[in-house]
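Visitor: pasting a predicted model and its sequence here:
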Amino acid sequence: MRTRADRCPGVLRPWAAQDGLLVRLRLVGGRLSGTALDRLLTVSAEFADGSIHLTGRANIQLRGLPGRGGALTPEALAAVASTGLLPSRSHELVRNIVVSPQTGHGGGRADLRPVAARLDALLCGDPALAALPGRFLFVLDDGRGDVLDRPADVGLVALTDTHVQLRIGDRWGPVIGIDGAAARLVELAGAFQAARGAGPDAPWHIRELAGPLERSVAADSRVPAPSGPLPFGDVPGGVHVPVPDGVLTGHHGRSLTPHGELVVTPWHGVFIPQP
């Protein structure tokens, strides 16, 4: 049983580390523009340790930031916000959406970028969901199986370019049309939020609830086997560049900023889409 609320860091709820404050910026599906990366590197050079740290959920962190009373200084907060990577201050902790990094660029059964963007918009548009635990995770696999082995609270896997099967905790949900998938995921998150209750002992994950949110079904025969991490080097749709130990230094980061679109991956790498 949980005895405390989660403490996942955000920009407005930083973690106090030995080298200063640590903040996490959540990227939907790891997507990051070269312009935003350039600005973020400038902010890190001025206020943090000069690098950008990648997480296993394809998010990014800054370390060594200045603080006052457990919060970022106003100057540091304004600088981080200027990157454009803090689109919702009320929901910043709950925008945990992992997506197949190559989706829409190479391989896969469906382009899940519109689904992920719609999910993020609906999630941020529901005031009640701002209270989701910071560890609650959405996982969207485009049918190639690359993120299918990630433990999800709610998610989906593409079966075709028009249909997906839902994931609900450790169980499988129904097969539905892809057009309604984002709304259905938000409904499930809302059902979890209502079922978990409040207080320090409230569950962080669907699998911790006393009972299932809804009836489970068998996995569809079209569900792929997990394919494992995306290899580094040339891959369908682009290049997967390794980031040793997940630390993107200023020099390495500047070499990536000329690219218009980048995708941070869950394997300490950056996918560079190419035509």
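Guide: Cool, got the structure.

Visitor: please count neighbours and contacts with C-alpha atoms only from this point.
Guide: Fine.

Visitor: my read is that residue 175 contacts residue 168, right?
Guide: No. Using C-alpha atoms under 8 Å as the test, residue 175 is too far from residue 168 to be in contact (12.0 Å).

Visitor: my guess is residue 53 contacts residue 62. True?
Guide: Yes. At 6.3 Å, residue 53 counts as touching residue 62 under the criterion of C-alpha under 8 Å.

Visitor: which one of those two has more residues nearby?
Guide: Using other C-alpha atoms under 10 Å, the more surrounded residue of residue 53 and residue 62 is residue 62, with 26 against 19.

Visitor: alongside the first one, take a look at this:
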Amino acid sequence: MLAAMSASPLSPRSPGDACARSSGDACPGALRLHEADDGALARIRIPGGVLTPHQADALGLAARRFGDGELHLTSRGNVQLRGLGADCGAELARLLDEAGLLPSARHERVRNVVASPLSGLDGLGAADVRPWLTGLDDLLCTSDGATALSGRFLFALDDGRGDVDALGADLTLLGHDDGGHGDGSALLRVGDGDDVLRVPASGGPRAALIAAEAFLDAARDTGAWRVRDLPDGEAAALPAQVERRLREAGFPVTPDRRPRPLEALPPAHGPVHGPHREAALSVGVPLGRLDPAQWGLLSGAGGLRLTPWRGAVVTGVAPDRADALLHELSGAGLITGPGSPWAGVGACIGQPGCAKSLADVRAEAGAAVGPPGRLPVYWSGCERRCGHPHGEWIDVVATSDGHRISHVRGDRTTGTVTVRDDPPALAAAVATARGTHP
């Protein structure tokens, strides 16, 4: 049964975000576990999603030894371990530290950095963000001031293609094409505005850290966790404050303008074509959940770059091995090309893992899977809508009245209907909203 509702604006922040520091930062980390309904939860920050085979093996071992065996990918390219025993913290930390996944205990929850996952692989983009990634992480982990950033604050390193620029980070560095003149430049975006600051590319990471320090000063008396949480006056003044600090630090700064793209497009699934001798493969992970066999196959295939779309790019694959590996990954249930019914389908953890969830949305999403739709769909167990995508998508939220289905584009929702306790009707309504073609 469907009930139509009027269009309404969508809150510009995720309902799960705190807008003021009325309590301590409760974001889980690798050292601060969160107690969930299915046991303790650890969130391991992986800047840029980049993992060596050794580090990937260590994460798989940690999941098997201490948790439910599965690895859960997040919308920031991080990894969550669930079903952990309450007393495993010290052993888990030791294992992660030995694998190089905890470079600083004081900073481990502020290492929130997403990066263009295909940067340096496919020959596209205006810059290779890997030096920025290494540089920014080093600066974060050696900055006393950075420890004051919340576990929600997000940096994005975009090579110029606009993929992670669309994710709504607090601070974004963008590759900029200078037409081959000079050493190149970077564009620094502060918050959601279209105005950017052009700085030398080599100084991009330091410029981002200076901007983060400016945010912390602006947020001190406001209680804001993120740039979007600042009162309007402070948010509007922040880019100018950042520009002033950069000039004081000796940066040549040029104000510029670059609209933020609306769509955050993930890498296409399948082989990654580029100018390199080694091959790379992009795969999707249904609902972002990897069992031990799937993770073992990925971690043994080469280097990994986990993506903010709950997928992975396997790097360093021998060209004569690529086709066979792609077939193995497909056989293991991963998304390896167009046409998969799981393409574009996401969900929060839902019941039974989350006490706030009103439904087992992962099971419901699986039951409703059908031919691929034009738009992605995200299933949420409650109004917080944890981990929802950005840009344009179909929003399915469990409520006390059933499931509310809306078309989200930017900060607006349209076409909202509610389906009450009828699985076939729910699946049909979702397919219609996604623009699915049989």
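Guide: The structure has been received and is ready for your questions. All values reported here derive from a predicted model rather than from experimental measurement.

Visitor: coming back round to it: of residue 175 and residue 168 of structure 1, which one has the most company?
Guide: With neighbours defined as other C-alpha under 10 Å, residue 175 of structure 1 and residue 168 compare such that residue 168 has more, 25 against 19.

Visitor: can you mark which positions in stretch 190-210 of structure 1 are buried?
Guide: Buried residues in stretch 190-210 of structure 1, counted by 16 or more other C-alpha atoms under 10 Å: 190, 192-193, 195-196, 202-207.

Visitor: possible to save those residues as CSV with distance to residue 115 of structure 1?
Guide: Shown next, in CSV, are these (distance: C-alpha to C-alpha, whole Å):
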residue, distance to residue 115 of structure 1
190, 18
192, 20
193, 21
195, 25
196, 26
202, 29
203, 27
204, 24
205, 22
206, 21
207, 24
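
Visitor: name the nearest of those residues relative to residue 149 of structure 1.
Guide: Nearest to residue 149 of structure 1, judged by C-alpha to C-alpha, of these is residue 207 at 15.3 Å.

Visitor: ok but the closest one is inside a helix, no?
Guide: Yes. Judged by DSSP: H, G, I helix; E, B strand; the rest coil, residue 207 of structure 1 forms part of a helix.

Visitor: what residue of structure 2 takes the place of it?
Guide: For residue 207 of structure 1, the aligned residue in structure 2 is residue 228 (criterion: TM-score structural alignment).

Visitor: so who does its match touch?
Guide: 13, 170, 191-192, 235 (C-alpha atoms under 8 Å, 6 or more residues apart in numbering).

Visitor: same deal with residue 122 of structure 1?
Guide: Counting by C-alpha under 8 Å, 6+ apart, residue 122 of structure 1 has contacts 182-183, 186.

Visitor: helices of the stretch 301-438 of structure 2, start to end?
Guide: 322-331, 361-368, 423-434 (DSSP state H, counting those that start in this stretch).

Visitor: for residue 4 of structure 2, which of those is the nearest?
Guide: The nearest among the helices of the stretch 301-438 of structure 2, by C-alpha to C-alpha, is helix 423-434 at 11.6 Å.

Visitor: ok so, going back, which of the contacts of residue 122 of structure 1 count as buried?
Guide: 182-183, 186.

Visitor: of the residues you listed, closest to residue 275 of structure 1?
Guide: residue 182 (27.5 Å).

Visitor: just give me the match in structure 2 for that closest one.
Guide: Under TM-score structural alignment, residue 182 of structure 1 pairs with residue 205 in structure 2.

Visitor: is the nearest residue to that match once chain neighbours are set aside in a helix, a strand, or coil?
Guide: Using C-alpha to C-alpha, 6 or more residues apart in numbering and skipping the chain neighbours, the partner closest in space to residue 205 of structure 2 is residue 136 (4.7 Å). With three-state DSSP as the basis, the three-state label of residue 136 of structure 2 is helix.

Visitor: which position in structure 1 pairs with residue 136 of structure 2?
Guide: By TM-score structural alignment, residue 136 of structure 2 lines up with residue 119.

Visitor: tell me if I'm right that its match and residue 182 touch.
Guide: Yes. Between residue 119 of structure 1 and residue 182 there is a contact under C-alpha under 8 Å: 4.6 Å.

Visitor: hang on, the earlier thing: ok, now which ones touch the residue nearest to residue 205 of structure 2?
Guide: 205-206, 208-209.

Visitor: mean shift of the longest helix anywhere in structure 1 relative to structure 2?
Guide: If you go by DSSP state H, structure 1 has its longest helix at helix 181-196. Superposed on structure 2, helix 181-196 of structure 1 shows a mean distance of 0.8 Å to its aligned residues (mean C-alpha distance after the TM-score superposition for structure 1).

Visitor: in structure 2, what residues pair with the helix or strand following that helix?
Guide: Once the chain leaves helix 181-196 of structure 1, the next helix or strand it forms, by DSSP states H and E, is strand 233-235. Aligning strand 233-235 of structure 1 against structure 2 (TM-score structural alignment) gives residues 270-272.

Visitor: may I see the buried residues of that stretch?
Guide: 270-272.

Visitor: in structure 2, what residues pair with stretch 33-43 of structure 1?
Guide: By TM-score structural alignment, stretch 33-43 of structure 1 lines up with residues 52-62 in structure 2.

Visitor: could you dump the helices of the stretch 301-438 of structure 2 to CSV with distance to residue 20 of structure 2 and mean neighbour count?
Guide: CSV is the format used below for the helices of the stretch 301-438 of structure 2 (distance: least, C-alpha to C-alpha, whole Å; neighbours: other C-alpha atoms under 10 Å):
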stretch, distance to residue 20 of structure 2, mean neighbour count
helix 322-331, 43, 16
helix 361-368, 29, 18
helix 423-434, 35, 18
